[in-house]
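Visitor: From the sequence below, what's the structure:
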Amino acid sequence: MTGKTAGTGADKGAGWMRPDPADDGSRMLFGGDWTVDGASALDRTLKDFSGAGHGKIAFDLSAVSRLDSAGAWMLFRAAHRLSGGGTPVEFVNVSEQHRPLLEIVGKLDDVAVPKADRANALVRFLARVGEGAFDFGKKGLELLNFVGLVAVAFGRSAIRPNRLRPNALITQIERTGLDALPIVGLLSFLVGVVLAYLMSDQLRKFGAEVFTVNLVGLSMFREVAVLITAIVVAGRSGSAFTAQIGTMKVNEEIDAMGTLGLDPVEVLVLPRVLALMITLPFLAFFADIMGVLGGGVMTVLALDLSPSQFVTALKGAVDIDDFVVGLVKAPVHAYIIAIVGCYEGLKVQRTAESVGHQTTVSVVESVFLVIVATALFSIFFSILGV
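Guide: Model (predicted):
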């Protein structure tokens, strides 16, 4: 057994511990002030005490003059450590003044020395998967509840159109539609160029490069143009919705709306949802035109076709159904993006860090749900044979 004395005679009232000289070392005497003021030195002394060589040790607190929760916590932590190593500890000669505090601290679970996590990697992985599944389900229910709130706001506005705010709606149409035309057009044009180049390069190996026009037209009209547009809008407008509403929540503007009797869903969410559902189909149409234009330029250059030949081949490859299939998805994608962006904005806490976090979450969730919706649409149209 090793034992050290904490404090010296010069340290008036300082806590100390030492073996009982009248005993064989199975009793430790404690005295002085066991308070937070000397916690650092006392804690080091207790950690150095191993208690080895004894079946049982008694902590004699008869000489303790002052004891607070920090001192009691250190004593119980040392007792738990020794007990865990096979040396039980008993507290003896506790004064009536200190007994209530020791009883309270002794009932706390966190005084015990933490045990190492013995779970293997597979168990930890499964635990994390299960936790993620529960969080995913909870998030889905909350988002579904928010969809219901927005539906109620739509219903109220349909019954009483004067509740709509045309100025806010027009402003959001400009921000989400007109201001997004350059980036959507440029990106769609470049995607069309890349698709045409890759398809013509691969089909040339089989002598079927003439079908490049078919693939470019079908892919752009049915899937690629509207999906690229939705992803761009999710990163541009969806994140803006979250940041704008989140900043208003940080500045307590949303609380002020409630004080004035205004519904934040009706004032902030509804104009954004309606504006995006109006503008995204037009953006998708613009993306169709720019994507086919980019694919046409690349096809003309790669296959030595004339522009009139490309247009003729495009007419024979696609019809109005392919065009409609793509545009039908646009309002659904717009609804998803706007709902998620506004929902995450209203979830922002009153910190700048929360605004950034929820904005990131908003973009990730929007893109994920848009891709899921695209897959479901593909299955649905396949079943219908469209």
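
Visitor: From here on, just use CA atoms for contacts and neighbour counts.
Guide: Will do.

Visitor: ok, residues contacting the helix or strand that contains Ala168?
Guide: Remark: Ala168 resides in helix 166-176, with elements defined by DSSP states H and E. By C-alpha atoms under 8 Å, 6 or more residues apart in numbering, the surrounding residues in contact with helix 166-176 are 233, 237, 271-272, 274-276, 278-279.

Visitor: 6 Å instead, please
Guide: 237, 271, 275 (C-alpha atoms under 6 Å, 6 or more residues apart in numbering).

Visitor: Stretch 272-284 too?
Guide: By C-alpha under 6 Å, 6+ apart, stretch 272-284 touches 169, 172-173, 177, 226, 327, 330-331, 334, 338.

Visitor: that older thread, pick out whichever of the contacts of helix 166-176 sits closest to Arg156.
Guide: Of all these, the one with the least separation from Arg156 (C-alpha to C-alpha) is Pro271, at 13.5 Å.

Visitor: The closest one and Met199, how far apart?
Guide: 41 Å (C-alpha to C-alpha, to the nearest Å).

Visitor: Between those two, point out the one with more neighbours.
Guide: Pro271 (23 against 19; other C-alpha atoms under 10 Å).

Visitor: Would you verify that the more buried one is located in a strand?
Guide: No: assigned with DSSP: H, G, I helix; E, B strand; the rest coil, Pro271 falls outside any strand and is helix.

Visitor: To compare with the earlier structure, here is another sequence to fold:
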Amino acid sequence: MASASRPGSATLTRDAAGQRLMLAGDWTLAHYTDLQRRAGELAGAIDGDTVIDTHRLGAMDTSGAFVVAELLGSVRTRQLARDDVLPAARRALLQTVGDAMDTYCTGTKRKRDAGFVDMLERIGRALEGTWKQTATLLAFIGITLQGFLATAWRPRRWRVTSLVAHIEQTGLDAVPILALLSFMVGAVVAFLGSTALASYGASVFTVDLIGFAFLREFGVLLTAILLAGRTASAFTAQIGSMKAREEIDAIRTLGLDPVELLVLPRVLALLVALPLLTFIAMIAGIAGGGVVCMAVLKMSPSMFLSMFQSDISLGQFLVGIVKAPLFAFMIGVIGCMEGFKVSGSAQSVGEHTTSAVVQSIFVVILLDALAALFYMEMGW
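Guide: Below is the predicted model of the structure:
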């Protein structure tokens, strides 16, 4: 009949001969919790001169050997494994656990990165990310143009209902906020112009300032930035939500093209809506500036319109309005592209919506700056 299991114990005693640790009982998994608690109580009390007494040690398995190794450390555990009092199997077990403590249970010190090297690494990653994003955008532009050319000569594949609905959402619904914003910006530009030109006795040329500013730059730029924040984010959220609910996979399963079904109506709607909104923004901005000229400069409406007609040519309007389709195309493409990049979670939808707004505004301002340089070199 097998003998009853004796709980393992560790007793630390001190006498004239020095400090002695007596290990007794069974150091097995059944007593692991009590043994670990006792090892914690003795932690730090055992030094290199402590004598380890194993004469009363009973059974031992891997869990018990691990508690011994935690209590004594890997070096003392391997020394204990050479004690002839212990059976050969137990010595081999202690030797294996001691070696494993050194191999797998030692922490690794994190290498500190040099500040300059870390900065270069961050710059490199940012440039790599920018290059990948640019390549992805160019590829998506190519896919969109390919889809447009594939459906342009096939009227049966036109999504007229979707196109009209998106024109209403992106264009008609944006008219009030855009007109109010442009009117206020026009008033601000007129205030600043009249104040700055008053010191030169040329306050009357505030009319020219308002005309040039809104026809060439502010009208199309304010419209594009507003739609970048309002419409690009909406496109990303709509397509991203469909991607998260696997609706786009269902569209492909039905044999339909997601680009033709989702991207083209949105991009074409912006191509129609943004030039019209730009014209409204120009009119509202000029009206805001005209109100300020009448209130501050005491200029009559007929004089304001007469100066505007004589000093501002039609070419200034064309220089501004010709940028609208390009801005509309880029805003629509970026918004739809970020929607298709959503991975499936709500957090991903939010991240790509933010990315779409930031990218759209950045691209709009970059293209506007390049256009300004081009116009300057051409003398327009």
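
Visitor: Show me which pair in the contacts of stretch 272-284 of structure 1 is furthest apart.
Guide: So, these by C-alpha to C-alpha: farthest apart are Leu169 and Val226, at 22.6 Å.

Visitor: Comparing those two, which residue is more hemmed in?
Guide: Val226 (29 against 19).

Visitor: Following the chain onward from the helix holding Ala168 of structure 1, which element is next?
Guide: Next along from helix 166-176 of structure 1, by DSSP H and E: helix 181-203.

Visitor: mean deviation (superposed) between that next one and structure 2, please.
Guide: By mean C-alpha distance after the TM-score superposition for structure 1, the fitted helix 181-203 of structure 1 averages 0.7 Å away from its aligned residues in structure 2.

Visitor: Does anything pack onto that helix? Which helices or strands?
Guide: helix 270-303 (3 or more C-alpha pairs under 6 Å, 6 or more residues apart in numbering; DSSP states H and E).

Visitor: The helix it packs on vs structure 2 - mean distance after superposition?
Guide: Mean deviation for helix 270-303 of structure 1: 0.7 Å (mean C-alpha distance after the TM-score superposition for structure 1).

Visitor: Find me the equivalent region of that helix in structure 2.
Guide: Aligning helix 270-303 of structure 1 against structure 2 (TM-score structural alignment) gives residues 264-297.

Visitor: Regarding structure 2, what is its longest helix?
Guide: Taking DSSP state H as the criterion, structure 2 has its longest helix at helix 115-152.

Visitor: ok, and the closest non-adjacent residue to Asn214 of structure 1?
Guide: Nearest residue to Asn214 of structure 1 in three dimensions, chain neighbours excluded: Ala317, at 4.9 Å (C-alpha to C-alpha, 6 or more residues apart in numbering).

Visitor: Could you check which residue of structure 2 pairs with the one you found?
Guide: Using TM-score structural alignment, Ala317 of structure 1 lines up with Asp311 in structure 2.

Visitor: Count the neighbours of its match for me.
Guide: Asp311 of structure 2: 12 neighbours (other C-alpha under 10 Å).

Visitor: what about it, distance to Thr13 of structure 2?
Guide: 106 Å.

Visitor: same check, this time on Val51 of structure 2
Guide: 10 Å.

Visitor: Give me the common contacts of those two.
Guide: Arg20.

Visitor: Looking at these two, which is more packed in?
Guide: Val51 (16 against 12).

Visitor: Just to check, that one is in contact with Gly18?
Guide: No: if you go by C-alpha atoms under 6 Å, Val51 of structure 2 and Gly18 don't touch, sitting 7.9 Å apart.

Visitor: Structure 2: which residue goes with Val191 of structure 1?
Guide: Checking TM-score structural alignment: Val191 of structure 1 goes with Val185.

Visitor: Distance of that match relative to Ser194 of structure 2?
Guide: Counting by C-alpha to C-alpha, the gap from Val185 of structure 2 to Ser194 of structure 2 is 14 Å.
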